[in-house]
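[1] Next comes the sequence, and after it the predicted model I'd like to discuss.
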Amino acid sequence: MKSIWNKGWRPSLVLLLFFMFWEGITHFMEIPQWLLPAPSVIVKEAMESYSLFLPDIGATLELAIAGLLLGAAFGFLIAVMLHLVPALQNAFYPLLILSQNVPIIVLAPLLVIWFGFGFLPKLLIIILVCFFPVTIAALDGFKNAPDELKHYMKMSGASGRQTFTKVELPNALPPLFSGLKIAATYSVMGAVISEWLGAEKGIGVFMTLSSSAFRTDRVFIAIFIIIFFSMLFYSVIVLIEKRIIKWLPEGEK
């Protein structure tokens, strides 16, 4: 608890000062609420209209969690396949890079044309966003396994499968979790972007309707919800990481 406090009080203080400055500048300069509402106005609106966006939160979380889990699993399986079959890695690695050069906002309408306005195209967008950091991180972890350990396993008569499970896979866990942390923060934003395609509910829908009505206070509510759940997902990955790789020396985590 003391360690958490020692690490957390500085960013908390910075955030407090930021919100105080924000509150002060909006009152001092008499900025209209539709242009930049004060934090107190945003909090008040959130408390008064929470019944409007609570169903949207549930819809977005369902989409984000499903996309993150499938994207992470898909990304890890691709990394394992490309690592175990070098010929595939040489052929498909450039395509992985190219897949991230197509803007999601451009690809999204095509997915709607191909798969309609249902759950599937939205899920595919999140998978596309989440799988890449997991794949790249896992590949780097497999590749950077210590050569002396792999040589020792080979000299001991270990099979390729044993070398992978005993040396390469454990070595890939720290970078893999780094990729998962990135994917976790991307998943919520990917869900919101996917909801701009024409979903019936979700934080993306709530944000779009609020923006169209010049309800800037509600737009900021949506932004803060996105930030909160992105940080929550990130924290969950950190907790899982500490449980799984606690056998590593402290300096290597």
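    Perfect, thanks for sending it. Residues are numbered from 1 along each chain as shown.

[2] Going by C-alpha atoms from here, please, whenever you check contacts or count neighbours.
    Will do.

[3] secondary structure element for P175?
    helix 169-195 (DSSP states H and E).

[4] The next helix or strand after that helix relative to helix 169-195, how many degrees between them?
    Next helix or strand after helix 169-195 toward the C-terminus (DSSP H and E): helix 203-212. Angle, helix 203-212 to helix 169-195, by axes from the mean of the first three to the mean of the last three CA atoms, to 10 degrees: 40 degrees.

[5] before we move on, back to that, which strands or helices does the helix holding P175 pack on?
    Where contact means 3 or more CA pairs under 8 Å, 6 or more residues apart in numbering; DSSP states H and E, helix 169-195 is packed against helix 50-84, helix 119-143, helix 203-212, helix 216-244.

[6] which of the ones you listed is buried the deepest?
    Highest mean neighbour count among these (mean count of other CA atoms under 10 Å): helix 119-143, with a mean of 23.

[7] Between helix 50-84 and it, find me the angle.
    40 degrees.

[8] Pull the distance from helix 119-143 to the chain's centre.
    From the chain centre to the centre of helix 119-143 is a distance of 10 Å (CA atoms, centre = their mean, to the nearest Å).

[9] which helices and strands sit right next to that helix?
    helix 50-84, helix 104-115, helix 169-195.

[10] Redo those helices as TSV? Include distance to M20.
    Putting those into TSV (distance: least, CA to CA, whole Å) gives the following:
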stretch	distance to M20
helix 50-84	24
helix 104-115	35
helix 169-195	26
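
[11] how much space between the nearest residue to A66 once chain neighbours are set aside and L96?
    Excluding the flanking residues, the one nearest A66 by CA to CA, 6 or more residues apart in numbering is L123, at 7.4 Å. Separation of L123 from L96 (CA to CA, to the nearest Å) stands at 19 Å.

[12] next one: L149
    29 Å.

[13] Repeat that for L17.
    Distance from L17 to L96, by CA to CA: 42 Å.

[14] need the contact list for the spatially closest residue to F76 that is not a sequence neighbour.
    Distances taken as CA to CA, 6+ apart place T135 nearest to F76, at 5.5 Å, with adjacent residues excluded. By CA atoms under 8 Å, 6 or more residues apart in numbering, the residues touching T135 are G75, F76, I78, A79, G179.

[15] End to end on stretch 105-125, go ahead and measure it.
    With CA to CA, one end of stretch 105-125 sits 10 Å from the other.

[16] any residues touching it, and which ones?
    By CA under 8 Å, 6+ apart, stretch 105-125 touches 63-64, 66-67, 104, 190-191, 193-195, 197-199.

[17] Output the residues you listed as CSV; include the columns distance to P11.
    Listed next are the contacts of stretch 105-125 as CSV, based on distance: CA to CA, whole Å:
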residue, distance to P11
L63, 30
A64, 27
A66, 31
G67, 30
I104, 32
G190, 26
A191, 27
I193, 28
S194, 31
E195, 31
L197, 35
G198, 37
A199, 36
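
[18] what about versus this one:
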Amino acid sequence: MKTSLKRGWRPALVLLLLFILWEIIVKVAEVPDWLLPPPSKIGSEAIIGWGNFSPHLLSTTKLALLGLLIGSCIGLVTAIILHLIPFIRESVYPLLILSQNVPIIVLAPLLVIWFGFGLLPKIIVITLVCFFPITVAALDGFKQTAPELTHYMKMAGATKSQLFWKLEFPYALPSIFSGLKISATYSVMGAVISEWLGAKGGIGVYMTLSSSSFRTDRVFVAIFAIMILSLIFFGMIKLAENRLVRWQNKGDE
């Protein structure tokens, strides 16, 4: 953990240099603001327009968190069922893979036709984006249980339920958190896409209104907000992982 913090200045420095280079190139080339605004213009708009943007940010945050929670629960339960019942895994797992080949942006209009413009189609979109990484990661984690420990518990008379909850599930926690971190970042993207279905507020709505009025600086404010929100979600999952999977992180302290 401490090593990661010490190395954190490197990407921050690279990002700062990129912003400086961006600012210089735009100013020297005299690129119009509606085409590509400089970082200073974007930062100024973020400060001045915060009062107008913050409700949209809050709306997207709530939607993404709700979708992430539902998608995570569905993904984890699906993984447990597929792991414990091999027949279902062999029958359903290929269909789960095929489901990920359908673009969400194409499926979204159908969800509006079937379920209307309410909250349900938006939650479905985020759930579809979030549940698959957790399901796959958890299934892989269940398979990584040490064979000698499994053999020992069976010799001790452990039931299938005890074997799963006391051995296989704890061993899969690092993999489950890996899937959660991926889903956490996807949830924000899924929330923005779902807001394009006809929401009254949210970053997706803010981006649509800004692009239609050629306010490129506001579009970049929305883009950076999405990035920062995804990093916050990722950091929250990482913090929970560090506290719950201590044996995995001892080498980083």
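    Great, that's in hand. Because the structure is a prediction, the values reported are computed rather than measured.

[19] before we move on, back to that, what does the residue nearest to F76 of the first structure align to in the second structure?
    In the second structure, the residue matched to T135 of the first structure (TM-score structural alignment) is T135.

[20] Quick check: that match vs V26 of the second structure, distance?
    44 Å.

[21] one step back: average offset between the helix holding P175 of the first structure and the second structure?
    When the second structure is overlaid, helix 169-195 of the first structure sits 0.4 Å from its aligned residues on average, using mean CA distance after the TM-score superposition for the first structure.

[22] so how far is that helix from its chain's centroid?
    5 Å.

[23] Could you report the neighbour count for P32 of the second structure?
    Using other CA atoms under 10 Å, P32 of the second structure has 11 neighbouring residues.

[24] How is it assigned, secondary-structure-wise?
    At P32 of the second structure the chain is in coil, as set by DSSP: H, G, I helix; E, B strand; the rest coil.

[25] Quick one: residues contacting G71 of the second structure.
    G71 of the second structure is in contact with I126, T127, L128, V129, C130, F131, counting by CA under 8 Å, 6+ apart.

[26] do you know how far it is from F131 of the second structure?
    Distance of G71 of the second structure to F131 of the second structure, given as CA to CA: 5 Å.

[27] again, but for Q162 of the second structure
    Remark: distance between Q162 of the second structure and F131 of the second structure (CA to CA) = 25 Å.

[28] do W247 of the second structure as well
    26 Å.

[29] again with K238 of the second structure
    From K238 of the second structure to F131 of the second structure the distance is 18 Å (CA to CA).

[30] With I182 of the second structure instead?
    10 Å.

[31] next one: M153 of the second structure
    Taking CA to CA, one finds M153 of the second structure at 31 Å from F131 of the second structure.

[32] Contacts for the strand or helix carrying L13 of the second structure, please.
    Using DSSP H and E, L13 of the second structure sits in helix 9-29. Contacts to helix 9-29 of the second structure, defined as CA under 8 Å, 6+ apart, come from residues L36, P37, P38, P39, S40.

[33] now swap in stretch 142-153 of the second structure and tell me
    Residues outside stretch 142-153 of the second structure that contact it (CA under 8 Å, 6+ apart): H83, L163, L167, E168, F169, Y171, A172.

[34] Can you give me every residue that contacts the last one?
    Spelled out, that is A172 of the second structure. Contacts of A172 of the second structure (CA under 8 Å, 6+ apart): A138, D140, G141, F142, Q144, T145.

[35] can you rerun that using 6 Å?
    Contacts for A172 of the second structure (CA atoms under 6 Å, 6 or more residues apart in numbering) come out as G141, F142.

[36] With S4 of the second structure as the reference, measure out to it.
    Counting by CA to CA, the gap from A172 of the second structure to S4 of the second structure is 23 Å.

[37] now do the fifth one
    Look at F169 of the second structure and S4 of the second structure: by CA to CA, they are 27 Å apart.

[38] between the two, who's got more neighbours?
    Per other CA under 10 Å, whichever of F169 of the second structure and S4 has more neighbours is F169, with 18 against 10.

[39] mind checking what that one lines up with in the first structure?
    Checking TM-score structural alignment: F169 of the second structure goes with L169.

[40] Report the separation between the closest residue to its match other than its chain neighbours and P133 of the first structure.
    Nearest residue to L169 of the first structure, sequence neighbours excluded (CA to CA, 6+ apart): F142, at 6.4 Å. Separation of F142 of the first structure from P133 of the first structure (CA to CA): 14 Å.

[41] Can you report how many residues neighbour K200 of the second structure?
    13.

[42] swap in F115 of the second structure?
    F115 of the second structure has 13 nearby residues by other CA under 10 Å.

[43] Please say which position in the first structure it maps to.
    Match for F115 of the second structure (TM-score structural alignment): F115.

[44] doesn't I65 make contact with A191 of the first structure?
    No. Here A191 of the first structure does not reach I65: they are 9.2 Å apart, not a contact under CA atoms under 6 Å.

[45] any idea how far the match of F115 of the second structure lies from S99 of the first structure?
    19 Å.

[46] Likewise for I136 of the first structure?
    13 Å.

[47] same question, R161 of the first structure
    In terms of CA to CA, R161 of the first structure sits 30 Å off from S99 of the first structure.

[48] Settle it for me: which of the two has more neighbours?
    S99 (14 against 11).

[49] any idea what the more buried one aligns with in the second structure?
    In the second structure, S99 of the first structure lands on S99 (TM-score structural alignment).

[50] Enumerate every residue touching that match.
    S99 of the second structure touches nothing, counting by CA under 6 Å, 6+ apart.

[51] Just the buried positions in the helix or strand hosting L5 of the second structure, please.
    Using DSSP H and E, the element containing L5 of the second structure is helix 2-6. For helix 2-6 of the second structure, the buried set under the neighbour-count rule, 16 or more other CA atoms under 10 Å, is empty.

[52] now stretch 23-30 of the second structure
    E23, V26.

[53] and I136 of the first structure, how far is that from Y50 of the first structure?
    Taken as CA to CA, the span from I136 of the first structure to Y50 of the first structure is 39 Å.
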